[in-house]
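Enquirer: quick one, what's the 3D model for this:
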Amino acid sequence: MKRSAIFAAALAFAASTPAFAAEPITGRWMTEDKDAVVTIAKCGSSYCGRISRFLVPPPQGADQRDTNNPDPAKRSRKLMGLPVLFSFAEDDDLWRGRIYDPKSGKDYRSVVRRKSASRLEVKGCLGPICQTQNWTRAN
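Expert: Reported below is the predicted structural model:
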């Protein structure tokens, strides 16, 4: 009898405990290399992050194009305003989507987690291997 009362109490507690929700990742974030600011916001039904400011001008200036993109039709796009994070959706305590690297022209599976009010952990993964960057809140 005592065992079933403990089980019932544990079950009631588990049912009343909310699932972990991901901290919002929206806002302006400075990349780890401190070369750009990416603004993350709602984009349709998902979230995306666009280059909103260059802190270090690219080789061809602020009008730099997406010249490393493997798709010739996309090579004329400006990097300014380009989505480098796209198709992000909340998944428990983190966000999952894709990340685009304009320096290589490749995109990768990505996981983003809000570590604090001023720090975002951004991972880009190719298979089981991931590279992690820490982005900081931009003013």
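Enquirer: CA atoms for contacts and neighbours, from now on please.
Expert: Noted.
Enquirer: can you give me the strands for the protein?
Expert: Using DSSP state E, the strands of the chain run over 27-30, 36-43, 46-54, 83-91, 94-101, 106-116, 119-126, 129-137.
Enquirer: following up with a second sequence; could you model it the same way so I can compare the two?
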Amino acid sequence: MKLKKIILLASILIVSVAAFAQKLPSDKLIGVWESVDSDPKLKFEFYKSGDKYFGKLLHASNMYEEDGKTPKKDFKNPDEKLRDRSRYGITNITNLTYEDGEYTGGKLYNPEEGRSYSVMVKLTSANEMDFRGYVGFSLLGKTMKFKRVLDKTQKASNEDR
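Expert: You can find the predicted model right below:
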């Protein structure tokens, strides 16, 4: 008899916790995020266009010329027409879709290498995310942690670097 009560109580507890554990809204990704554990240090502004999410590069600690002010050009871009553009402000995270609490199916263009990687993002809280870039399988990649700098109601500025 006690075992049945324990099982019933455990079941009620699990259902209660599951009912209260809600996923964050899909648009919670929108805003400015900064890496906390990567080299180079990165800052992206995520935005939504249609039903997909994109990330614009606001800062990378390795994106400036020796003067520390002039952004480097995208000189390794596979598209020769884009090699003269500035790395600052390029949309290099593209086509993330939100499903079951994760953003998947996206691509990350790395201007330092001129290569693209698959990417997935998971918000671990309203102000923290895990960002994983990989080639082929997600097991063959690297996860970086990011923290929110600005939410979607605030505006990013050049002085945020």
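Enquirer: roughly how far apart are the spatially most central residue of the first structure and residue 84 of the first structure?
Expert: The residue lying closest to the centre of the first structure (CA atoms, centre = their mean) is residue 112, at 4.4 Å. As judged by CA to CA, to the nearest Å, residue 112 of the first structure and residue 84 of the first structure stand 13 Å apart.
Enquirer: same question for residue 27 of the first structure.
Expert: Residue 27 of the first structure is 14 Å from residue 84 of the first structure, where distance means CA to CA.
Enquirer: looking at these two, which one has more neighbours?
Expert: residue 84 (19 against 14; other CA atoms under 10 Å).
Enquirer: that one -> the second structure?
Expert: Residue pairing (TM-score structural alignment): residue 84 of the first structure is matched to residue 92 of the second structure.
Enquirer: its match touches residue 110, doesn't it?
Expert: Yes. With contacts counted by CA atoms under 8 Å, residue 92 of the second structure reaches residue 110, the gap being 7.2 Å.
Enquirer: with adjacent residues omitted, what lies nearest to residue 92 of the first structure?
Expert: residue 21 (5.2 Å; CA to CA, 6 or more residues apart in numbering).
Enquirer: again, but for residue 32 of the first structure
Expert: Excluding the flanking residues, the one nearest residue 32 of the first structure by CA to CA, 6+ apart is residue 135, at 5.1 Å.
Enquirer: can you tell me which residue in the second structure aligns to the one you found?
Expert: That one, residue 135 of the first structure, aligns with residue 146 by TM-score structural alignment.
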